[in-house]
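**Q** this one's structure only:
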């Protein structure tokens, strides 16, 4: 064969006659891609798109090739696959199979192609497929951004109803659950971060490749809330995919909300825990870790400072005695054991008892009684 455009165009024409076999070969490769095999895409959909793609590519590869159809197809394919939630990396891998199928067909000995002609046009074949991949990817990302923006607006709308000043009615809760596609009676985790950190978490959510994780975001001024369904009934360790969202920052996690209606209270708890954290805090903090300071702060806000049950009365003893008594009481409340307290303070068990009795004499509070111990725990800094 000569090197003329006709030789190349003749090869393209002969390859068009192999279109059905090209499509079937492509489909057999596609179904080996896990994301496609597990998707709801039908064989008819894939076959139709394959016919369109290979036809447009062969048209573009002619000497006077026209890429209009291929460009239009890239937009529709990228947009459609984004709406179908096909992962982008899977989509790109599948489209790149077009080159393998095209090249195998063009170089098939039965088409009688001049090897030198194939070598000279190899770059053009690859460039055509690569440009198509790039265009599909651009339209996919544009559509995904639009979908995410629309979903975020919808989520904000319904979450604002959940956190409205007036508690939502049963009918409104049903509507919110339906719109967010969550079970109204399910369990939910709620975390709060500082607003600046919340922006970083949202970026991590958008870039996450994990599928199946549903995390709702809601801006509450100084704090950003993150809400997600959970199978847990009591808060333990966060799942790795969720925990990683808060790496390198402070986050407060409330007790599990049992039912959508209780997410309001969980959100209030998460914000209160977050407000209670020191400025240089980092890591995930739960109510179990901060309940003492949270409760102390809330009591003080109402004028119920439990420290007033302790410190004014301890001023009746000497400073040294007061220091020893408070150290003993604090250690005993941490251990709950006279023996452990005596060992921790390196003193006799009777000395521990004498100091606890002295504390009771001055304040009237017996820390060996759970009721009094709880008050003293909240009283001591």
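**A** Received it, and whenever you're ready, just let me know what you need. Since the model is a prediction, treat every value here as computed from it, not as a measurement.
**Q** only C-alpha atoms from now on, for both contacts and neighbour counts.
**A** Will do.
**Q** what sits against the closest residue to residue 341 other than its chain neighbours?
**A** Closest residue to residue 341 apart from its sequence neighbours, by C-alpha to C-alpha, 6 or more residues apart in numbering: residue 332 at 5.4 Å. Counting by C-alpha atoms under 8 Å, 6 or more residues apart in numbering, residue 332 touches 338, 340, 341.
**Q** and here's the other structure:
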């Protein structure tokens, strides 16, 4: 920078920036995000002093552009790590101009005031150079952090659905990372690859707004069952995906994943899901294994919650009816009125969603009742 009134004034005052730094630090603390930020007062003061000092030395004609650039980069990355919003950071950095100008103006002799004012653009250019470097470094650091976060999320998802996250501490970390309740109920929706676009569209309409992930080359979403509205559940039935039954606890998501993935292979239209309720017969020949347990747990959860005596009466009525197919004959065998039989069958349907008088439901009931007494 050629010798000028500005450089002459800057060379006289860059050693005495203590007061300006203290005022700057107090002003920055008033900005949104800075008042509660985890930035130690000493760090904030040192950063402010170093920045003002380097800019003043640059204005004085010293060759410190590289040092200022390094300081700018350091500030941008550090504030990104500390969670300061970019707009608040930019406002804080641009405040440097006000304090630099104040120090220069106070130092200027009477005959230097007008020439100094004519060089105000130079001061602003230095501050903008600093601001630009800070913002660029901030964005670079944030992008790097986000990439690392996505890598970590992908790794954790892989461990969860592969059944490798069995340690309680790992499950707590996964719950925190994805915002899941640790002891909640979960479903997994897995896209049929032929209908990936329709799958994303269908899940995008859910009020629950689940995050869509990818694992082993297929798209999936882990759904917090409690967050699904009745409207969401209807929309899920129209998604071209395998939808698992609800499982208890984050640790059982791997079971739900394996079921949903197999069901996804059975999806043959872009507007209908495959569930155990609709497609269990396709899986019988393969041996249902954990799928049967999960489906039984889901459908019979409310029935199991009944007092043992009440549950036994309902099951007795269902078993008797399914052996005869006749309300009258069932009532005769159980020595009760036919209305009592009807009430028990209706109560069973309300609790399980399965009607013993419907042939398809009756087949499903026979499959399930072997797992409950």
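**A** Structure received. Predicted, not measured: the structure shown is a model, and the values here were computed from it.
**Q** quick revisit: most surrounded residue in the contacts of residue 332 of the first structure?
**A** Ranked by neighbour count (other C-alpha atoms under 10 Å), the contacts of residue 332 of the first structure have residue 341 at the top, with 24 neighbours.
**Q** surely that residue and residue 331 touch.
**A** Yes - judged on C-alpha atoms under 8 Å, residue 341 of the first structure makes contact with residue 331 at a distance of 5.9 Å.
**Q** give the burial count for the residue mapped onto residue 140 of the first structure from the second structure, as a bare number.
**A** For residue 140 of the first structure, the aligned residue in the second structure is residue 138 (criterion: TM-score structural alignment). Residue neighbour count, defined by other C-alpha under 10 Å, stands at 26 for residue 138 of the second structure.
**Q** sec struct for the aligned residue in the first structure for residue 121 of the second structure, please.
**A** Residue 121 of the second structure maps onto residue 123 of the first structure when the alignment is built from TM-score structural alignment. Under the three-state scheme (DSSP: H, G, I helix; E, B strand; the rest coil), residue 123 of the first structure adopts helix.
**Q** so where do the strands sit in the stretch 251-373 of the second structure?
**A** Using DSSP state E, counting those that start in this stretch, the strands of the stretch 251-373 of the second structure run over 274-275.
**Q** what ranges does the stretch 201-350 of the second structure have for its helices?
**A** 230-236, 253-264, 276-284, 290-299, 301-304, 308-324, 327-334, 338-352 (DSSP state H, counting those that start in this stretch).
**Q** list the contacts for the residue sitting nearest the centre point of the second structure?
**A** Nearest to the centroid of the C-alpha atoms of the second structure, with distances taken as C-alpha atoms, centre = their mean, sits residue 178, at 4.6 Å. For residue 178 of the second structure, the residues meeting the contact criterion (C-alpha under 8 Å, 6+ apart) are residue 153.
**Q** same check, this time on the one 10 residues further on
**A** For residue 188 of the second structure, the contacting residues are 220, 221, 222, 223, 242, 243, 244, 245, 253, 256, 257, 260, by C-alpha under 8 Å, 6+ apart.
**Q** let's see 7 Å
**A** Neighbouring residues of residue 188 of the second structure by C-alpha atoms under 7 Å, 6 or more residues apart in numbering: 220, 221, 222, 223, 243, 244, 256, 257, 260.
**Q** for these, pick the one with the most neighbours.
**A** Among the contacts of residue 188 of the second structure, the one with the most neighbours (other C-alpha under 10 Å) is residue 244, at 32 neighbours.
**Q** which residue packs closest to it, ignoring adjacent ones?
**A** What sits nearest to residue 244 of the second structure in space, not counting adjacent residues and going by C-alpha to C-alpha, 6+ apart, is residue 260, at 4.7 Å.
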